[in-house]
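Asks: here is a sequence with its predicted model. Questions after.
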Amino acid sequence: VNALKPFLKRGWSMIDTSASPDPDSGFLSDHRIKPDISVYSDGKPSNNNLCRSCDMETFLELKLNTNSDGFCLDKGPDGVFVEKEGGIARDTRGQLVTYLNAMQASQFRTHGFGVLILGKKCRLLRHTHSAIEVSTRFDYTSSNTSHLQTFFWRLSHACPAVRGVDETFEAQSTVSHEIRTLLNAHTHPVWKVRVGNRFFYVSKSFTRNHHYPVGRGTRCFVAVDCKTFQKCVLKDVWRVVGYHPEGEVYARLHKDKVGNIPGIIAEGDVDSNGEAGGSHSCGFFDSGWSVPNDSTIREHKHYRIVLNVVGEPISEFRSTWELTKCILDAVKAHRDAVKAGVEHRDISPGNIIIVRSNDETAAGYLIDWELSKYQEEEGIRAYERTGTIQFMAARLFSDQPIARTVGDDLESFMLVFLWLAALYAPNKMSEKDRGEVLQVYDSPNRRNRANFLLVGHATPRQFELKSTYLSNVLMELMHVYSARYAVPFNDTEASGISEKMKQLETHLWMIETMQKALKNDEWNATKDHALRQEFVLPVVKENVKKRKSACTEYDYVFCARKRQRGEKPAGSDNDLDSGSGV
């Protein structure tokens, strides 16, 4: 610390935080970070903790020698590998990723830096939403090398944008009581954000997708238009290059009069406020970089869109009738979108919201169209297995890419409906039984999910739902769904399954089934609101490695990389490997 302090700008500090975990940094697996040394700029501390990921400019992690290095630069006949093998190396990478992610998740950043000390050797790291960039190892004690000193001098003297601070979020010291009331932000900080040529006030985000190290890093905020004071939703995301900007998709849907979707107030890629920026992007590397063989690194661009509705999560339904009605509305939106030539491809509970009119009438809206695909497009895009893993159709869990169909999204609707019923609709299941149901969603095993659907109406019957109306509509839907993974016993049975399979590729049967059930006035009058119920997940067997992540965007591609190296992914043959991407 003393040796590096002369190279820091006046007011910057290095603090020993090796024994002072940050209590507010549990973004990954609730792990509280405590880097050996934390580096802070001259700004006012956000709290009294020694370790503050929300203020951290960078960190130093100290290892005794190069045996603890998490990286290598191996060039062979099969390409370049950057990840060093072995348990110690994986632990080092996991540690560094956790630190960098805590900085990214607790701040508004375009990128962040880290320093890994390995005895007399050192590596510099730069983290973005696409990857971690790692320098070659150098001897920082040599009189011929000043890389480490130069790094800290340049970092501490650089403007905030170069250091990775997203200056397009402008902190507001003075905000009217009216704005704070609209944002429900009486004790939280407020920022002004530009989207296109318009400005909006936001406070704390109400989503947690940005807690993951790589990927789109979506943050959604309740926002207030600075000019009209209209309440709306602002979505800040690092979109994947190769996919259509979400605003473009919404414009196409509205042109074809697709209902039950939000309207657009503003949208566009994000540019820096100052001269040090340009378009916020990451994941593009020229020929001078050593990129891992079969790299899963994706190019991302910073993007924002503002939508004209502020909805409620589908899990906050006021009755099971309302739940069914909102699912129906979302299915209708999906149907109309397909007619307009747009496939959603990411059906999940988070992408169906409840929007209430002035008289409190509820409508279900289908949102989050950023991974959608136009039907006229051919070929595989950046990563073709799009979707939230817990709600993906079972047949998509295949080693080889499978052409998606409308039926796959409809299966996702069915899985969402069942999941909401098991976890939020009043039922008599024990915590253990409920945990066993939810485990099916967290397991990437194709057979488990297929069997869950194969048993048909028996699946919702096991939920012991208090609402017989909800139970009946789920059983009727699942009676048809049992055909999707059925193996016919004879030709007669094969003919019946074939007819059901045709139904499963159209919206009509699902819409008509729910519409028929919703005509029941007695069910409509029943106020059986959502209730978040407890569950206990089954204990993982000791001889099976538990995956570190069950729902990141890059699980599949990490698994593919291990197969390229001739390694067998952890768990069963159909399991996914969480990996550690660089």
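Replies: Structure's in. What do you need? Numbering: from 1, shown residues only.
Asks: from here on, contacts and neighbour counts on C-alpha atoms
Replies: Noted.
Asks: ranges for the helices of the stretch 101-250 of the chain?
Replies: 147-157, 160-163, 177-183, 246-255 (DSSP state H, counting those that start in this stretch).
Asks: other residues contacting the second one?
Replies: If you take CA atoms under 8 Å, 6 or more residues apart in numbering as the criterion, helix 160-163 is touched by 57, 111-113, 155, 166-167, 272, 274, 276-277.
Asks: ok, so of those, who is nearest residue 486?
Replies: Proximity of these to residue 486 (CA to CA) peaks at residue 111, which lies at 48.4 Å.
Asks: ok, now which ones touch that closest one?
Replies: Residue 111 touches 104, 126-129, 163-165, counting by CA under 8 Å, 6+ apart.
Asks: try residue 112
Replies: 57-58, 100, 103-104, 126-128, 163-164.
Asks: sorry, back to before: now render the contacts of residue 111 as JSON lines, adding distance to residue 410 and neighbour count.
Replies: Putting these into JSON lines (distance: CA to CA, whole Å; neighbours: other CA atoms under 10 Å) gives the following:
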{"residue": "104", "distance to residue 410": "35", "neighbour count": "28"}
{"residue": "126", "distance to residue 410": "41", "neighbour count": "17"}
{"residue": "127", "distance to residue 410": "37", "neighbour count": "25"}
{"residue": "128", "distance to residue 410": "34", "neighbour count": "23"}
{"residue": "129", "distance to residue 410": "31", "neighbour count": "29"}
{"residue": "163", "distance to residue 410": "45", "neighbour count": "19"}
{"residue": "164", "distance to residue 410": "41", "neighbour count": "22"}
{"residue": "165", "distance to residue 410": "41", "neighbour count": "18"}
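Asks: against that first model, consider the following:
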Amino acid sequence: MSSLCTCCSAAIPNHVCPFFCSSARKPKDNSTYVTDCAQTAHGRPAHKTGWDSENDGNFVVYSGTIDAYLNRFLPDSPDNPLPKRDVSGAFNKVPKTTVEKDMYLPLQRGLRKEVSDIPSSKRPAFVDTSAQRIPAPFPSLEEDIRDTGPDLSSTLPGKKEATLKVAIWFGIGTVIEIKATEAQDPLKEGGREGSETRRETKRQLAINARNLLHAHLHTHVFIIGIYGFTARIYRFDRAGCIASPSFNYCERPEIFRMFFWRLVHPPSGLSIAGADPTVSQPMASDWKWASKVLREKYSEELPQGARQVGRWLAIPSKDPNAAPERFLAIELRFINSNLFGRATTVWIALRRTTDGDLDDGVKYAVKDSWRQQIRPSETACLERLAEEYKSDLYGLPDFKFGGDLSVWEARQWSQKLTVTGNVRRSPRLVAKTGNMSGDEAVPVLPHITCHQTVSAKVAKKDICYERCHMRFATQCIGRPLSTFSSTKEMVTAIKDAVIGHQNAWNAGVLHRDISAGNVLIVEDHVEKPFKGFLSDFDYSYMKVNAPPTVSPQAAHDGTSDDTQLKQRTGTYHFMSLQILEASSGIKHEVRHDLESFYWLLIWIIYWHTKCTHPLEHSGPLRIFKHLDDNDCADAKLAWFTRRGRDLIIPGNPPLAWLASRWVDLCATNKDQEHEDSTRALTHANVLDMLNTALGMDGWPIGDAAQQGKRPFNGRATTDKPPAASTGQKRRMQHDAMRLSKRSRLDCASAG
């Protein structure tokens, strides 16, 4: 019988412990885990174009000195000041060469000398990982994230080189990408800005940053780039990358010493700079508790891989004076594979209260994302819906806990720092302000939290590009619409989601992002009066004037109604024809969302049922193939005009009737709402149509979703529609190729 890992209780022989305890062993089948570059597919045009589009405009060089850069973005800890020590000559053995591999060993030795006086419990080790192909942090990302091999990797603080003998991202603290010459610096002034060499170097940096952020759930990460005898330090968050000015590390070796000392001695008191203080690793006793409550409450075992992906997540309570709620994430349901942007992650988690409490061990869906500051808070929308409908909430997720982590943490620090009306100088506050002057020293409190990005501000972009860290929990847990057990169940779920959409609009909230990832089927163990619900209110519009039952705090105080409604949002394949055709912004109306529900129905029918079309390559496939505004609009117009009525759904008369009736309703209202109320695309007419179809005889029994068809991007399943478009047409052509690599997944949870 296999012994158990003393840290995470997994069987040892084929197990790499995510916590790198002494009992972890190298997997037997990974002894030759080195693949060729072709397997990574990093050379594919779609991969390159996707990353170039994402990186475009998101790299900025800090205008101050390298010392000012470190003081601002990696401040010293007053409790752990850097000891004085001479490290001159640490990199004298680094050769001048055009072969970067010749630099690896001398750089490793120099870095080891630099960190030799860091206490062993905090000291990182440096490993050559260039020959390894490190897989994606989570299995669910393997289709979107290709294996990669950084040149040098540092271990997490206090871990030995052996922990990276078979490297995984969970064990890497930071990476060092090396180029042989200074000319290969991607941000060097005077170089060719758009050269392929520069773009490729940026891609490497961005891919490493994305993988580190995913693996550790950090708020930001640091990466080093070495170019001959010069180097830069890069700080990545979800809004962009701030690069340090270039410096000569041979002439100033103390810079790397200062960097690594501060990296593992952050003022926050955490293990490494950038770590999220609201995230922590579970212990073996936590997994025993989780296994017990799953068996007792749900007759289930712990999900496979839970011990690797699991984390404790703290979520603000609705009571601002109460301690945060604790949730043990046991299953990763969705993770956005992008580096910059919302970075949405959804977990199934168990709430931890106290032993014997009825809610102890209850399943929740926990959503983590980074919201653009200009957009209304998703939790504000959910709070309004909860206040408006209370226990009568139908077709919508119930909001239980959570909100803006940056606001919550700033409030916590405000309470800690204020003593009888005076602000106490805490170590963390000193570290943030001690080396600042002028404008940087004034807004103290908002900047002591890492739950707000800072890249956009440094790049002098509009505040709308900055992001806040959001996290909330709901008991309304769902699975993708593409996993229906019968087509009648699928249509029932869509009907309930339309009711939810109607309820939201009656409360002053317009969803504006109907897609395959946002209409979910309620899981069997969840007791709800509805079968489907509408989730993900990130892009929703909320009326400024809230209903009387809603608290003023829930009202959105952002842009005017017209301005906000003219901001184009949505998931590309499901956008209404009129929004695609508009050369300038038009007001997003209810009928546009109801048309998106129709495109969702056709998407599910085409990819997951036994349907056919006389024009196989000019029918539904043409609608969902194009990612150019004009081509996609032309395809949808042709579908409304003639092709939509040729869809054949054998053996399912009610579904065939519904598809035919709905296309007529959409075509009649494609330009404006029909003046005849009986023919208008309204909630009442759509729900009447859905109820009529569901009341018909002839629904097949057990016609579960088919997963065999391959969508246009070559994926085996189609519960991964493309990323949401925000109307930035200058990037639309880039996005067309980008989305084949970086598709948006079906979010199998609420909100």
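Replies: Structure's in. What do you need? From a predicted model like this one, the values you see are computed outputs, not experimental measurements.
Asks: quick revisit: ok, which pair from the contacts of helix 160-163 of structure 1 is furthest apart?
Replies: 113 and 274 (20.4 Å).
Asks: neighbour count winner among these two?
Replies: residue 113 (22 against 12; other CA atoms under 10 Å).
Asks: reformat the contacts of helix 160-163 of structure 1 as JSON lines; add distance to residue 149 of structure 1.
Replies: Output for these, formatted as JSON lines (distance: CA to CA, whole Å):
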{"residue": "57", "distance to residue 149 of structure 1": "16"}
{"residue": "111", "distance to residue 149 of structure 1": "20"}
{"residue": "112", "distance to residue 149 of structure 1": "18"}
{"residue": "113", "distance to residue 149 of structure 1": "14"}
{"residue": "155", "distance to residue 149 of structure 1": "10"}
{"residue": "166", "distance to residue 149 of structure 1": "25"}
{"residue": "167", "distance to residue 149 of structure 1": "26"}
{"residue": "272", "distance to residue 149 of structure 1": "28"}
{"residue": "274", "distance to residue 149 of structure 1": "27"}
{"residue": "276", "distance to residue 149 of structure 1": "23"}
{"residue": "277", "distance to residue 149 of structure 1": "25"}
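Asks: ok, so of the residues you listed, who is nearest residue 414 of structure 1?
Replies: residue 111 (38.5 Å).
Asks: strands along the stretch 51-200 of structure 2, start to end?
Replies: Shown for the stretch 51-200 of structure 2, the strands assigned by DSSP state E, counting those that start in this stretch span residues 59-61, 126-128, 152-155, 172-179.
Asks: minimum distance to residue 541 of structure 2: which of the ones you listed has it?
Replies: Here strand 59-61 is closest among these (CA to CA), at 30.4 Å.
Asks: what's the closest one in contact with?
Replies: 187, 240-245, 458-459.
Asks: go again using 6 Å as the cut-off
Replies: For strand 59-61 of structure 2, the external contacting residues (CA atoms under 6 Å, 6 or more residues apart in numbering) are 241-244, 459.
Asks: in strands, which of those residues appear?
Replies: Assigned to strands by DSSP state E, the following of the contacts of strand 59-61 of structure 2 qualify: 241-243.
Asks: can you point me to the longest strand in structure 1?
Replies: strand 231-240.
Asks: how big's the offset between that strand and structure 2?
Replies: Averaged over the aligned pairs, strand 231-240 of structure 1 sits 1.7 Å from structure 2 after superposition, using mean CA distance after the TM-score superposition for structure 1.
Asks: residue range for that strand in structure 2?
Replies: Aligned by TM-score structural alignment, strand 231-240 of structure 1 falls on residues 363-372 of structure 2.
Asks: alignment lookup: residue 64 of structure 1 to structure 2.
Replies: In structure 2, residue 64 of structure 1 lands on residue 180 (TM-score structural alignment).
Asks: what's the answer for residue 375 of structure 1, then?
Replies: So residue 375 of structure 1 corresponds to residue 543, using TM-score structural alignment.
Asks: which residue sits closest to its match, ignoring its sequence neighbours?
Replies: Spatial nearest neighbour of residue 543 of structure 2, chain neighbours left out: residue 508 (5.1 Å); criterion: CA to CA, 6 or more residues apart in numbering.
Asks: next one: the counterpart of that neighbour in structure 1 from residue 49 of structure 1, what distance?
Replies: Under the alignment (TM-score structural alignment), residue 508 of structure 2 maps onto residue 341 of structure 1. Using CA to CA, to the nearest Å, one gets 53 Å for the distance from residue 341 of structure 1 to residue 49 of structure 1.
Asks: contacting residues for the residue minimising distance to the centre of structure 1?
Replies: For structure 1, residue 209 is the residue whose C-alpha lies nearest the centre (CA atoms, centre = their mean; 4.1 Å). Residues near residue 209 of structure 1 by CA under 6 Å, 6+ apart: 217-218.
Asks: what about residue 658 of structure 2, distance to residue 736 of structure 2?
Replies: 31 Å.
Asks: ugh, wrong one, I meant residue 628 of structure 2
Replies: 7 Å.
Asks: swap in residue 532 of structure 2?
Replies: 31 Å.
Asks: repeat that for residue 160 of structure 2.
Replies: The value you get for residue 160 of structure 2 to residue 736 of structure 2, if CA to CA is used, is 43 Å.
Asks: what of residue 340 of structure 2?
Replies: In terms of CA to CA, residue 340 of structure 2 sits 18 Å off from residue 736 of structure 2.
Asks: same check, this time on residue 260 of structure 2
Replies: Counting by CA to CA, the gap from residue 260 of structure 2 to residue 736 of structure 2 is 40 Å.
Asks: more neighbours, these two?
Replies: The neighbour comparison of residue 260 of structure 2 against residue 736 (other CA under 10 Å) goes to residue 260, with 22 against 18.
Asks: counterpart of the more buried one in structure 1?
Replies: In structure 1, residue 260 of structure 2 lands on residue 152 (TM-score structural alignment).
Asks: what about residue 63 of structure 1, neighbour count?
Replies: With other CA under 10 Å as criterion, residue 63 of structure 1 counts 18.
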